[in-house]
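Engineer: have a look at this prediction, sequence included:
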Amino acid sequence: MTALDRAALSPAEARALFRGGLVTPTAGWSSGFTQANLIIVPKEQAFDVLLFAERNPKPCPILGVLEAGQTTGPLLAGGDIRTDVGRYTVYENGVLVAEPTDLTAWWRDDLVTFIVGCSFTFEAALQQAGIPIAHIEQGRNVPMYRTNRRCASAGSMAGPLVVSMRPIRADRVADAARITARYPAVHGAPVHSGDPADLGIRDLASPDFGDAVTVPDGFVPVFWACGVTPQAAVMESRPPLAIGHAPGHMLITDARDSDYLVP
């Protein structure tokens, strides 16, 4: 399937492919439609996750919530949250124990699903402005890094800010910041540009999640808050059970990117 084919798929068509077993990062899929992160926890931990998101809206902008036991909702009409993402992560006491392509065996009636904004949403706007997206062009998953910045804790939830990185030509960094700032519901403007060491990142070639990308001469690493942040908090806070999306393997929703664009 070509990049153009992937971009032309409707969200329902894309979800059907993942339900059928396809596993692939989703950057560039279903152009114009919003992609999202997932964090799924038992009802007992749901308030702490909600409060964590409320206190850390930059990395954890909530687009929707499925109540305990619900498997579908307005953002994935006719879909199934247990099967319609290419790959998931399952944590027990903060330890990654499985990366299934289907959550049916893990599902419980007390699980609450939080659908969290994703920076893939604003990538089309960057491309339309003539700003290339390295991980798409290089056929890789977006690189993501834990930082030395701490999120505001909430109940049992505490952890570091996670960021995604895109190399931007030095003379377009201001443009990238201006464009992405118009999407506050999907992380908005960058949190940092320039020296990775300022975020405690030692080596861009060794991301904590995703794949490294080449940073060409004349390009600056630019960092956005990332929706993998709740999973980093899960690893640190060690709830008995938590489920997420495999980083870069997003839920493709029926919402349109334009729904989250502010004037």
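Structural biologist: Nice, I can see it.

Engineer: all contacts plus neighbour counts: C-alpha atoms, from now on.
Structural biologist: OK.

Engineer: mind listing the strands for the stretch 51-200 of the chain?
Structural biologist: Applying DSSP state E, counting those that start in this stretch to the stretch 51-200 of the chain gives strands spanning 62-66, 88-92, 95-98, 111-117, 144-150, 160-169, 192-193.

Engineer: for the ones you listed, which one ends up most surrounded?
Structural biologist: strand 111-117 (a mean of 26; mean count of other C-alpha atoms under 10 Å).

Engineer: what's in contact with that strand?
Structural biologist: Residues outside strand 111-117 that contact it (C-alpha atoms under 8 Å, 6 or more residues apart in numbering) are 35-43, 46, 60-70, 185-187, 227.

Engineer: which parts of this structure are helices?
Structural biologist: 3-8, 11-19, 43-55, 123-128, 134-137, 173-180, 229-237 (DSSP state H).

Engineer: reformat those as TSV; add mean neighbour count and distance to His245.
Structural biologist: Listed next are the helices of the chain as TSV, based on neighbours: other C-alpha atoms under 10 Å; distance: least, C-alpha to C-alpha, whole Å:
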stretch	mean neighbour count	distance to His245
helix 3-8	14	19
helix 11-19	20	12
helix 43-55	18	16
helix 123-128	16	19
helix 134-137	18	18
helix 173-180	18	23
helix 229-237	23	9
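
Engineer: before we go on, here's another structure to hold up against the first:
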Amino acid sequence: MSETGRDLRLVARAGFVGRTVGRARGFVQANLVVLPAEQAEGFAAFCAANPVACPLLAVGAPGDPRLPALGEDLDVRTDLPGYLLHCGGKVTAAADLLGDWHADSVALAIGCWFGAEAALAAAGIRMRHVELGLQGPLFRSNRMANPAGGFAGPLVVSARPFAADDVPRVVAITARLPRSHGAPLHQGDPAALGVADLNRPDWGEPIPPEAGEILVYWGCGLTALAALEAAGLPHFATHAPGCMLVTDLPEEMPAWP
């Protein structure tokens, strides 16, 4: 695909609403968290303590909606195709953050698994979640994230089905993509992660494995959301599910014979 990260940001700024799965392949995608400055430092420490689930790509300056390390002409208030406002335990959707941006707002970008899609596609690996246009299921696991900065919570995992014969290549390729969560944490039996029902994910949509497929699990940036919710913060903002910040950073494309 010839679509770039900036292309997708510009169409989002112009009003595009939809998931970024399968879009701007080869460019790193990111989860977005916007916090008051007084909480941002502690939250960055939590991400640093959990680099597999929450690979921290950039932290903005208070009041500055730009993240120049991630892209030209990037504005986190407008350049995602969907946002969520978390206020007093209630969550509401928003088309942008223009009316919810303050002098002490700090943007933090955390790597997303979608950035691995280009490398897997280049290796000829089928991705059924992309064919379906779905984000895939995400589960709160029975593992705990490393507490830091006053934040703690469960490790959230994302799951996607792959043909059993492809799994060794999937593992090897994604292991070389640390900005997109790196190697998987688990494959196969969901009970080992405390997942009781594959058809009832905590977020996203179920994609049960078909015959000959194995479900593979990665650390997920929603570990950050789970920690924010557990902390009981009165107000913060995030991307909407599957509506990521697409950056100008090229994802590494590991060679595979």
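Structural biologist: Thanks, I have the structure now. These numbers were taken from a predicted model, which means no experiment stands behind them.

Engineer: to Ala134 of the first structure, which of the strands of the stretch 51-200 of the first structure lies closest?
Structural biologist: With C-alpha to C-alpha as the measure, strand 160-169 is the member of the strands of the stretch 51-200 of the first structure nearest Ala134 of the first structure (6.5 Å).

Engineer: could you tell me where the closest one falls in the second structure?
Structural biologist: Matched against the second structure by TM-score structural alignment, strand 160-169 of the first structure falls on residues 154-163.

Engineer: comparing the matching stretch with the first structure, how large is the average distance?
Structural biologist: Compared with the first structure after the fit, stretch 154-163 of the second structure shows a mean deviation of 0.9 Å (mean C-alpha distance after the TM-score superposition for the first structure).

Engineer: the aligned residue in the first structure for Gly115 of the second structure: how many residues sit nearby?
Structural biologist: Under the alignment (TM-score structural alignment), Gly115 of the second structure maps onto Thr121 of the first structure. Using other C-alpha atoms under 10 Å as the criterion, Thr121 of the first structure is surrounded by 27 other residues.

Engineer: on that earlier part again, now render the strands of the stretch 51-200 of the first structure as TSV, adding distance to Asp257 of the first structure.
Structural biologist: TSV is the format used below for the strands of the stretch 51-200 of the first structure (distance: least, C-alpha to C-alpha, whole Å):
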stretch	distance to Asp257 of the first structure
strand 62-66	12
strand 88-92	23
strand 95-98	31
strand 111-117	10
strand 144-150	22
strand 160-169	19
strand 192-193	23
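
Engineer: and Gly28 of the first structure, which of those is closest to it?
Structural biologist: When the strands of the stretch 51-200 of the first structure are compared by C-alpha to C-alpha, strand 160-169 sits nearest Gly28 of the first structure, at 14.2 Å.

Engineer: now do the contacts for Arg108 of the first structure.
Structural biologist: Shown in contact with Arg108 of the first structure (C-alpha under 8 Å, 6+ apart): Gly69.

Engineer: tell me the counterpart of it in the second structure.
Structural biologist: Match for Arg108 of the first structure (TM-score structural alignment): His102.

Engineer: now Gly28 of the first structure
Structural biologist: In the second structure, Gly28 of the first structure lands on Gly22 (TM-score structural alignment).

Engineer: still on that earlier bit, could you pick out the buried ones from the contacts of strand 111-117 of the first structure?
Structural biologist: The neighbour count (16 or more other C-alpha atoms under 10 Å) marks 35-43, 46, 60-63, 65-68, 70, 185-187, 227 as buried among the contacts of strand 111-117 of the first structure.

Engineer: contacts for stretch 204-215 of the second structure?
Structural biologist: Contacts for stretch 204-215 of the second structure (C-alpha under 8 Å, 6+ apart): 129, 134-138, 159-164, 167, 187-188, 198-200, 241.

Engineer: at 10 Å what do you get?
Structural biologist: 128-129, 132, 134-139, 158-167, 186-190, 197-201, 216, 241-242 (C-alpha atoms under 10 Å, 6 or more residues apart in numbering).

Engineer: tell me the centre residue of the second structure?
Structural biologist: By C-alpha atoms, centre = their mean, the mean C-alpha position of the second structure lies nearest to Cys112, the distance being 3.4 Å.

Engineer: residue contacts, it?
Structural biologist: 28-32, 53-55, 178-181, 219-222, 242, 244-246.

Engineer: pull up the gap between it and Gly219 of the second structure, please.
Structural biologist: Cys112 of the second structure is 10 Å from Gly219 of the second structure, where distance means C-alpha to C-alpha, to the nearest Å.

Engineer: common neighbours of these two, please.
Structural biologist: Listed as contacting both Cys112 of the second structure and Gly219 by C-alpha under 10 Å, 6+ apart are Ala53, Cys54, Pro55, Ser180, His181.

Engineer: Gly63 of the second structure pairs with which position in the first structure?
Structural biologist: For Gly63 of the second structure, the residue aligned by TM-score structural alignment is Gly69.

Engineer: please look at its match and Thr104 and confirm they touch.
Structural biologist: No. Assessed by C-alpha atoms under 10 Å, Gly69 of the first structure is found out of contact with Thr104, at 11.8 Å.

Engineer: find residues that contact each of these two.
Structural biologist: Residues touching both Gly69 of the first structure and Thr104 (C-alpha under 10 Å, 6+ apart): none.

Engineer: is it possible to get a markdown table of the helices of the first structure that adds distance to Pro74 of the first structure?
Structural biologist: Below are the helices of the first structure laid out as a markdown table (distance: least, C-alpha to C-alpha, whole Å):
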| stretch | distance to Pro74 of the first structure |
| --- | --- |
| helix 3-8 | 21 |
| helix 11-19 | 12 |
| helix 43-55 | 19 |
| helix 123-128 | 23 |
| helix 134-137 | 28 |
| helix 173-180 | 25 |
| helix 229-237 | 23 |
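
Engineer: for Ala158 of the first structure, find the nearest of those.
Structural biologist: Of all these, helix 229-237 comes closest under C-alpha to C-alpha, at 5.2 Å.

Engineer: so what secondary structure elements neighbour the closest one?
Structural biologist: Using 3 or more C-alpha pairs under 10 Å, 6 or more residues apart in numbering; DSSP states H and E, the elements in contact with helix 229-237 of the first structure are strand 33-42, helix 43-55, strand 88-92, strand 95-98, strand 144-150, strand 160-169, strand 242-245.

Engineer: in the second structure, what residues pair with it?
Structural biologist: Helix 229-237 of the first structure lines up with residues 223-231 of the second structure when matched by TM-score structural alignment.
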